[in-house]
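Asks: my questions are about this predicted structure, shown below with the sequence.
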Amino acid sequence: MNRLIAWLPDRIDRRVRVVAWLSFLAQTVIIGTGGAVRLTGSGLGCPTWPLCTPESLVTTPEMGIHGMIEFGNRLMTGVVGIVALLVIASIWRLRKERRDLWTLGLVVLLGIIAQAIVGGITVWTGLNPFIVGFHYVASLVLVCVTAAYLVRLGTATGARVLAVPPWFAILTHVTTAVLAISIAFGVLTTASGPHSGDADAGRTGFNAELLEHVHAWPGYALFALTVVLAVAAWRLRLPVARWVLALLAVELVQIAVGLYQARNGLPPLAVGVHMVLAALTAATMTVVVLRLKRPATTDAASDASAVAASAR
């Protein structure tokens, strides 16, 4: 055991970064596999939990393709759990000096355990649309947490100061709130539409067509606000400029996919891509928000004056 602990990283090295990226990718992939379960009508492919059937832990031939898809998603939960444990192990020797990383790693690990329980509740309730929606939002939050972990890997500890004009930071937070509203209405729209996960699953009872339009309004507002942020960041040469442009690019693709699926009867593949893109949009926004500040340095005064000058 002592040899194993001695082998663990004592600094942020390649091993730490690799498992961090694996964690982010795994959390993103499980949103795709979870979407596949729902969009193929495989939500009850394994009708019980934690077993797949009352007599079997794994899927059986009688469950068919739906059982394979649902059980495959359950296996993916095991994968993200193993990767989360690797992340914890990779920063074990750094847990005191990098409490930020340690906390984020624990949040992901505990979140995965909670998500497994929520998944079981989803099955027990016959795919209640509100619980299914919560299940997706929780997965999206874990994607954001793993993105935050990646950002913090390259950030020094200690006090942090604003790296952008105050008005820019406020506008960024407003944009984040609009993104959250857009995602909330998107989840509600999907919960009211045809992709329930199973032919016998209940729906919210809301008008899905009306919700599509309501969901679009904050989506367009998000895009408009991001354009303002991108132009301002570029002209003022702010350190977040590249990430704001990346956010704008993801939003453009997301809007295109959203328009396509709305005008073509919600094809399952397009809906699945839309779900994954929503998570990537939220992750990119997380990076933008975290980049609003930089570690305080000895030349913090000069940094502050430069920010003030850019604000003028």
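Replies: Perfect, I can see it now. Note that this is a predicted model, so its numbers are computed, not measured.

Asks: please count neighbours and contacts with C-alpha atoms only from this point.
Replies: Will do.

Asks: which residues in the protein form helices?
Replies: Under the criterion DSSP state H, the chain contains helices at 2-7, 14-39, 64-90, 99-124, 129-153, 166-192, 208-235, 241-263, 268-290, 300-311.

Asks: ok, the residue lying closest to F206 once chain neighbours are set aside - contacts?
Replies: Ranked by Cα to Cα, 6 or more residues apart in numbering and with sequence neighbours excluded, the top spatial neighbour of F206 is S192, at 5.9 Å. S192 is in contact with 129, 203-208, counting by Cα atoms under 8 Å, 6 or more residues apart in numbering.

Asks: repeat for L44
Replies: 66-67, 70, 123, 126-127, 197-198.

Asks: how close does it get to L127?
Replies: 8 Å (Cα to Cα, to the nearest Å).

Asks: same thing with R38?
Replies: Taken as Cα to Cα, the span from R38 to L127 is 9 Å.

Asks: pull up the overlap in contacts between the two.
Replies: Contacts common to R38 and L127, judged by Cα under 8 Å, 6+ apart, are 196-198.

Asks: could you dump those to CSV with distance to E251 and neighbour count?
Replies: Converted to CSV, the shared contacts of R38 and L127 look like this (distance: Cα to Cα, whole Å; neighbours: other Cα atoms under 10 Å):
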residue, distance to E251, neighbour count
S196, 25, 25
G197, 26, 26
D198, 30, 20
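
Asks: nearest to A20 among the residues you listed?
Replies: A20 lies nearest to G197 out of those, by Cα to Cα, at 31.1 Å.

Asks: on that earlier part again, distance to T53 added to the helices of the chain, as a markdown table?
Replies: Output for the helices of the chain, formatted as a markdown table (distance: least, Cα to Cα, whole Å):
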| stretch | distance to T53 |
| --- | --- |
| helix 2-7 | 39 |
| helix 14-39 | 17 |
| helix 64-90 | 10 |
| helix 99-124 | 12 |
| helix 129-153 | 20 |
| helix 166-192 | 26 |
| helix 208-235 | 33 |
| helix 241-263 | 34 |
| helix 268-290 | 26 |
| helix 300-311 | 61 |
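
Asks: want to compare, so here's the second one:
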Amino acid sequence: MLKSLNPFALIAERWQPSAKFVERAALATVVMAVIIVVTGGAVRLTDSGLGCNTWPTCTPQSLTPTKAMGLHGIIEFSNRMLTDVLCVFVGVAIIAARARTPWRRGLTRLAWAQFWLVMSNAVLGGLVVLTGLNPYTVGAHFLSATALLTVAVLMWQRSREGDLPVRDLVVRPVRQLSWLLVTATGLLVVVGTVVTGAGPHAGDAHTVHRIPVNWREITQLHVDFVYIVIGLTVALWFVLRAVNGPTAARRRVVELFAVLMAQGVVGYVQYATHLPEVVVGIHMLGSCLVWIAVLRVPLALRERPDESGAAGAADIPAQEPAVPAAAR
């Protein structure tokens, strides 16, 4: 009787989404997570961060922007409404994961984690406005969006896998190198966030508090981390070749290297041209693509078969962990 009162159970009784539908729903949340980062950047780069001067309403008297607020109010309010669209996509992912038979609890939890991250980031967005675009709250807002993107990528990966225990495809030192690469990239993103907080694009045409560090010096630190990440990427590629690692993993490392190179070109152009808004926006998109690419590398070094024994990860061949020839 209690089960029949569960709305998700009722949906599952009447609708059975295919595995492909669940996978596409998960991928859609990845795309929307990227879009919310880029559009959030557009709000800042157009000086529309305070287009709506309060939260959760746009003005103390109006939920929506008024005519007097002009284009800035429309841009800021549109970004807020895009969060509602994101919630719809996450909601579809939750329902699809829960309705699919057999029910995959881990996949559903990842979908719900996205919902709570969206809600927390909405509150952070409100704090950004209420604190007058304080750079620390702006940075926390961006990093929370990156956390959402991380969980979305993990759900997308899990939607293409089975539920049996994870099976490693390479030896432990190779896996550790891949996670070192992820850690270095995470630090690169954090330092890039500090660069944003110290840089000239504050999000509003009026005077806004900035992080009190030398913008050019922190930019150089950001570049140093870029070199570290590129070096680790190249090193991992050579290691995977030496141990005859999975073809899919080597391909993903190459994809990561290509994205890093493109992002490096964009970063150099934006620095040399004194940070034009359009180029900075492209760089924000690139940061999302770099993060997605680096997360996919360690995920390609293991597999999670389904009950039939199939690898499940769509492009990862089942094999024993590779061992260097010298160790055999």
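Replies: On my side now, so go ahead. Predicted, not measured: the structure shown is a model, and the values here were computed from it.

Asks: re the thing from before, structure 2: which residue goes with the residue nearest to F206 of structure 1?
Replies: Counting by TM-score structural alignment, S192 of structure 1 lines up with A198 in structure 2.

Asks: cool, and V276 of structure 1?
Replies: Checking TM-score structural alignment: V276 of structure 1 goes with L285.

Asks: with V240 of structure 1 instead?
Replies: Taking TM-score structural alignment for the superposition, V240 of structure 1 sits opposite A249 in structure 2.

Asks: how about the nearest residue to its match, chain neighbours excluded?
Replies: A300 (5.0 Å).

Asks: please apply the same query to L101 of structure 1.
Replies: Leaving aside its sequence neighbours, L101 of structure 1 sits nearest to Y149 (Cα to Cα, 6+ apart; 6.3 Å).

Asks: separation between that neighbour and T175 of structure 1?
Replies: 22 Å.

Asks: ditto for I91 of structure 1
Replies: To T175 of structure 1, I91 of structure 1 is 33 Å away according to Cα to Cα.

Asks: as TSV, the shared contacts of R38 and L127 of structure 1 with distance to G32 of structure 1 would be great.
Replies: Converted to TSV, the shared contacts of R38 and L127 of structure 1 look like this (distance: Cα to Cα, whole Å):
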residue	distance to G32 of structure 1
S196	16
G197	14
D198	17
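
Asks: quick check, nearest of these to L252 of structure 1?
Replies: Among those, S196 lies closest to L252 of structure 1 (Cα to Cα), at 26.9 Å.

Asks: the closest one contacts R38, doesn't it?
Replies: Yes - here S196 of structure 1 lies in contact with R38, judged by Cα atoms under 8 Å, at a distance of 6.3 Å.

Asks: gap between M81 of structure 2 and M261 of structure 2?
Replies: 34 Å.

Asks: settle it for me: which of the two has more neighbours?
Replies: Using other Cα atoms under 10 Å, the more surrounded residue of M81 of structure 2 and M261 is M261, with 15 against 12.

Asks: can you tell me what that one aligns to in structure 1?
Replies: Aligned partner of M261 of structure 2 by TM-score structural alignment: L252.

Asks: residues in contact with that match?
Replies: By Cα under 8 Å, 6+ apart, L252 of structure 1 lies in contact with F223.

Asks: try 10 Å this time
Replies: Residues in contact with L252 of structure 1, defined by Cα atoms under 10 Å, 6 or more residues apart in numbering, are 223, 246, 258.

Asks: any idea how far the first one lies from T189 of structure 1?
Replies: Note on F223 of structure 1: its distance to T189 of structure 1, by Cα to Cα, is 19 Å.

Asks: between those two, point out the one with more neighbours.
Replies: T189 (23 against 20).

Asks: if we can go back for a sec, overlap in contacts, L44 and L127 of structure 1.
Replies: Each of 38, 197-198, 200-201 lies in contact with both L44 of structure 1 and L127 under the rule Cα under 10 Å, 6+ apart.

Asks: sitting in strands, which of the residues you listed do you find?
Replies: Judged by DSSP state E, the subset of the shared contacts of L44 and L127 of structure 1 located in strands is empty.

Asks: need the max-distance pair from those residues.
Replies: R38 and D200 (12.5 Å).

Asks: overlap in contacts of those two?
Replies: 44, 127.

Asks: who's more crowded, those two?
Replies: Neighbour count, other Cα under 10 Å: between R38 of structure 1 and D200, R38 has more, with 22 against 11.

Asks: which residues does T193 of structure 2 contact?
Replies: Applying Cα under 10 Å, 6+ apart, the residues near T193 of structure 2 are 135-136, 138-140, 142-143, 187, 199, 222.
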